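S.K.: Fold the following and give me the result.
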Amino acid sequence: MTQRVSKASKARPSLSLSLQFADPRHRAQLPRHHVARWIRAALELPGEFTVRIVDAEEAQGLNRDYRGKDYATNVLTFDYSAEPVVAADLVLCAPVVEAEAAAAGKTLVAHYAHLLVHGALHAQGYDHEDDEEAAECMEAREREVLAALGFDDPYAEPAA
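M.R.: Alright, predicted model coming up:
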């Protein structure tokens, strides 16, 4: 007889996490155990992550130097993975995350959770360069993970 294991009861992969605050403005909203829970929920393999919360200047410099785009972006994923372990640095820009959350009518915590899940999925090879691929694969996985964590659909239009 085959035993079925539900996704809810399935053990999550292990996670080693370093959490750094170069910009401390959101430290209270990002306790380590929450950040670890959000990333772990997106993992399909064991992971080693450094999460760094930065200001606009650092985010812009990294985006310019590594992506050739001279502006601060919400999250950058630096993937160093080699199976069987996912290894990555996730760099989140506090002022951009804050502005995006306010503009979208989302809580700061919900937006950080989304971006951390998003970055963790990038580190595992998920991509959204192609709109169809994004809607069918990466965004669907983000919705699934965030719903399991109790967050609303990050891509839903705000209620009028």
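
S.K.: Could you use CA atoms for every contact and neighbour count after this?
M.R.: Noted.

S.K.: ok, residue 150 to residue 113 distance?
M.R.: According to Cα to Cα, to the nearest Å, residue 150 and residue 113 sit 10 Å apart.

S.K.: In space, what's closest to residue 110 - neighbours in sequence excluded?
M.R.: Nearest residue to residue 110 in three dimensions, chain neighbours excluded: residue 151, at 6.5 Å (Cα to Cα, 6 or more residues apart in numbering).

S.K.: Strands along this protein, start to end?
M.R.: 15-21, 47-54, 75-79, 86-93 (DSSP state E).

S.K.: To compare against the first, here's the next sequence to fold:
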Amino acid sequence: MECDSWLGPLPDAEAFARETLSRAGTGADDAEVSVLFADDAFVRDLNARWRGQDKPTNVLSFPAAAAPAQQPRALGDIVLAYETVAREAQEAGKPFTHHAAHLLVHGFLHLLGYDHETEAEADDMEAREVRILETLDIPDPYAENTAIKQNRA
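M.R.: A predicted model of the protein is given here:
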């Protein structure tokens, strides 16, 4: 927890992340993921250093380097930016927790090697996100609002 603002909507952020990611059902049950709940300034700094984009974004994923026979298998890190997540949820008229869960799933799929660089990849990744979110009783985040297409640019 890098930003205490998350404690309002997510008093137990660790349990929220664990529950959300456990539903991903991707065969990564033997994996370990680190999740950091941060603010826009923190994410902006990471985004500038690692992606060359001097702006905050909703979620960043950093895959772990391959380690032979490591158990549990480290998949990498997911970082969420509070202000961006809150603003996007409000703009889309969606519950904060639904949008945060969607972004956790999105970041997790990146750690598993999924991407959205092409239209076909984006369609596949979005379909996977929708299926996972259904198990959490979260409606299709793409059904009504295409403004939150995970910052494809």
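
S.K.: still on that earlier bit, could I get the strands of structure 1 as JSON lines with distance to residue 125 of structure 1?
M.R.: Shown next, in JSON lines, are the strands of structure 1 (distance: least, Cα to Cα, whole Å):
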{"stretch": "strand 15-21", "distance to residue 125 of structure 1": "17"}
{"stretch": "strand 47-54", "distance to residue 125 of structure 1": "13"}
{"stretch": "strand 75-79", "distance to residue 125 of structure 1": "9"}
{"stretch": "strand 86-93", "distance to residue 125 of structure 1": "10"}
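
S.K.: what about the residue nearest to the spatial centre of structure 1, distance to residue 42 of structure 1?
M.R.: Nearest to the centroid of the C-alpha atoms of structure 1, with distances taken as Cα atoms, centre = their mean, sits residue 116, at 1.7 Å. Distance of residue 116 of structure 1 to residue 42 of structure 1, given as Cα to Cα: 9 Å.

S.K.: Equivalent analysis for residue 77 of structure 1, please.
M.R.: 14 Å.

S.K.: how about residue 113 of structure 2, what's its match in structure 1?
M.R.: Residue 113 of structure 2 maps onto residue 125 in structure 1 when the alignment is built from TM-score structural alignment.

S.K.: For that match, grab the count of nearby residues.
M.R.: 11 (other Cα atoms under 10 Å).

S.K.: Same check on residue 58 of structure 2?
M.R.: Quick note: residue 58 of structure 2 (other Cα under 10 Å) scores 26 neighbours.

S.K.: with structure 2 superposed, average distance for the lengthiest helix in structure 1?
M.R.: Longest helix in structure 1 by number of residues (criterion: DSSP state H): helix 108-123. Compared with structure 2 after the fit, helix 108-123 of structure 1 shows a mean deviation of 0.4 Å (mean Cα distance after the TM-score superposition for structure 1).
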